[in-house]
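Trainee: below is the structure, and that's it, no one-letter string:
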């Protein structure tokens, strides 16, 4: 599907990114400036004001905590940006449904592509900060980080297909999804490690695919460790199943979009 519609996806992705910065003076440079500013804000607020520590560790300095937090946000934002948009993707492009023959499933791919572009820019900012802080980078990220992106992309894409379809029939869905994403934000180990969670709740945390994705990203980027393969393959397996089911649901229900819209 992606290969077949590659040129169309490329054009729509370019348009989607340009529309995001349309009318702004700095344009696409905001994609570079924003993560730098946010990293500075996280460092000040959580490390200077709250004097937060990572789990039970007393050795984590102020900037290291900001990096730990930033890793989690980079990958969670890929998920949240797309999921928050998903219920309105089809509704915002009704002309593609009613007037032309168009592969509607690529709209979610375009939204994911937009989120990934901005995520990669933030990742570059993070790696520069890691190099300044630690003096070196774990070059295993060249092949390990794409594996992490594969998992989060499958999870996000599958849910996006499901929600974009459901959003056509349930117009209030976007309000519910925004609440769920906010709850999930605090139920995912972004501000804290999994080890800080009481033992009886860790199994539930492990069922959240984002847990393994974010924890492994930290292991690779900041701790110079190999991924926890149990977490990785659990997250990848769940993400793959969700992607298959989401695509199947979308293909089955899109025939009714024109009648509703």
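Mentor: Yep, it's here. This is a predicted model, so every value here is computed, not measured.

Trainee: going forward, measure contacts between C-alpha atoms and count neighbours the same way
Mentor: Noted.

Trainee: how about the contacts made by the residue nearest the centre of the chain?
Mentor: The centroid of the chain falls nearest to residue 78 when counting by C-alpha atoms, centre = their mean (1.9 Å). Applying C-alpha atoms under 8 Å, 6 or more residues apart in numbering, we find residue 78 in contact with 112, 115, 116, 119, 152, 156.

Trainee: measure it to residue 259 for me?
Mentor: 32 Å (C-alpha to C-alpha, to the nearest Å).

Trainee: about what we covered before: could you measure from the residue nearest to the centre of the chain over to residue 153?
Mentor: 8 Å.

Trainee: do the same with residue 138
Mentor: 23 Å.

Trainee: ok, the two, which is more surrounded?
Mentor: residue 153 (25 against 15; other C-alpha atoms under 10 Å).

Trainee: the closest residue to that one other than its chain neighbours is in what secondary structure piece?
Mentor: Nearest residue to residue 153, sequence neighbours excluded (C-alpha to C-alpha, 6 or more residues apart in numbering): residue 112, at 7.3 Å. Using DSSP states H and E, residue 112 falls within helix 106-134.

Trainee: put this beside the first:
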């Protein structure tokens, strides 16, 4: 009975511990995140302007390729080629936030061994800074998306205000997996190669370039088993179509994301004591 009470107390106090740790290190997180953003374009003439130029160029490419070459149209939507490009752009922007964190996480600690040797440095903030950098790029892409939507539809939707809420499960999921993979990557160096393949496969299995309605009935389990799918679907609904999100999917994604978030942080803290010995 005593053990059960201690376990229950740990479960309820651990979330407080995690968020308190992040809040206490918020200034360090801000500085390292900004450094990540600047380093991405360090040495280039246009610098951070590439954060705006790259997604704009990609939007133009999507519009041309899918409308003019593939002559693609989204089911039950207008023949507006710009809107089709925005639909694709929304899904890819959402997925890229997740992919950026997960792809870089396995080598994150290995590439920052100087921090491992600093006893007082909070290593758990490293995946947070990668997420912060990905969110900055994602925010710029979403801003371009909203401008494109305004030009296409002539208006912005009230549902656009829900974009941060729909992104919360994605943030929790990406950060939880970031902590988990960052810790495992120290002990299993091959995991970086494996994750690279998985991320590429996951991008194709997520309905980004096609509608979820195009997935055959007998393969629907792939859609429902992939939490990124429903997040991408909800982002399209609120950002491009102006509809309310599927609240059931949103709450389900939030529950899964919250579990992965705390589980990833717990594993990271349990394993980080051995980082110095391995490295």
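Mentor: On my side now, so go ahead. What you see is a predicted model, and the numbers here were worked out from it, not measured in a lab.

Trainee: that older thread, turn the contacts of residue 78 of structure 1 into a markdown table, including distance to residue 46 of structure 1 and neighbour count.
Mentor: Shown next, in a markdown table, are these (distance: C-alpha to C-alpha, whole Å; neighbours: other C-alpha atoms under 10 Å):
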| residue | distance to residue 46 of structure 1 | neighbour count |
| --- | --- | --- |
| 112 | 29 | 24 |
| 115 | 25 | 21 |
| 116 | 26 | 21 |
| 119 | 22 | 21 |
| 152 | 26 | 24 |
| 156 | 28 | 25 |
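
Trainee: tabulate the residues you listed in JSON lines, adding columns for distance to residue 174 of structure 1.
Mentor: Putting the contacts of residue 78 of structure 1 into JSON lines (distance: C-alpha to C-alpha, whole Å) gives the following:
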{"residue": "112", "distance to residue 174 of structure 1": "17"}
{"residue": "115", "distance to residue 174 of structure 1": "18"}
{"residue": "116", "distance to residue 174 of structure 1": "21"}
{"residue": "119", "distance to residue 174 of structure 1": "23"}
{"residue": "152", "distance to residue 174 of structure 1": "21"}
{"residue": "156", "distance to residue 174 of structure 1": "16"}
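
Trainee: list just the nearest of those residues to residue 176 of structure 1.
Mentor: residue 156 (17.0 Å; C-alpha to C-alpha).

Trainee: in the stretch 101-250 of structure 2, which spans are helices?
Mentor: If DSSP state H, counting those that start in this stretch is used as the criterion, the helices of the stretch 101-250 of structure 2 fall at 113-116, 126-153, 163-187, 191-205, 220-224, 227-239, 247-271.

Trainee: wait, which of the ones you listed is closest to residue 32 of structure 2?
Mentor: helix 126-153 (6.0 Å).

Trainee: so where is that closest one in structure 1?
Mentor: On structure 1, the counterpart of helix 126-153 of structure 2 by TM-score structural alignment is residues 107-134.

Trainee: that stretch vs structure 2, average distance?
Mentor: In the superposition against structure 2, stretch 107-134 of structure 1 averages 0.3 Å from its aligned positions (mean C-alpha distance after the TM-score superposition for structure 1).

Trainee: of the helices of the stretch 101-250 of structure 2, which is nearest residue 11 of structure 2?
Mentor: Using C-alpha to C-alpha, the helices of the stretch 101-250 of structure 2 put helix 247-271 closest to residue 11 of structure 2, at 9.9 Å.

Trainee: just checking, what packs against that closest one?
Mentor: Judged by 3 or more C-alpha pairs under 8 Å, 6 or more residues apart in numbering; DSSP states H and E, helix 247-271 of structure 2 is in contact with helix 2-24, helix 163-187, helix 227-239.

Trainee: for that helix, list every residue counted as buried.
Mentor: Using 16 or more other C-alpha atoms under 10 Å as the test for burial, helix 247-271 of structure 2 gives 249-250, 253-254, 256-258, 260-262, 264-268.

Trainee: residue 51 of structure 2 contacts residue 138, doesn't it?
Mentor: No - the pair residue 51 of structure 2 / residue 138 is not scored as a contact, 9.3 Å apart, by C-alpha atoms under 8 Å.

Trainee: joint contacts of residue 78 and residue 153 of structure 1?
Mentor: Common neighbours of residue 78 of structure 1 and residue 153 (C-alpha under 8 Å, 6+ apart) are residue 112.

Trainee: related to what we said a few turns ago, out of the helices and strands packed on helix 247-271 of structure 2, which comes closest to residue 83 of structure 2?
Mentor: helix 227-239 (11.0 Å).
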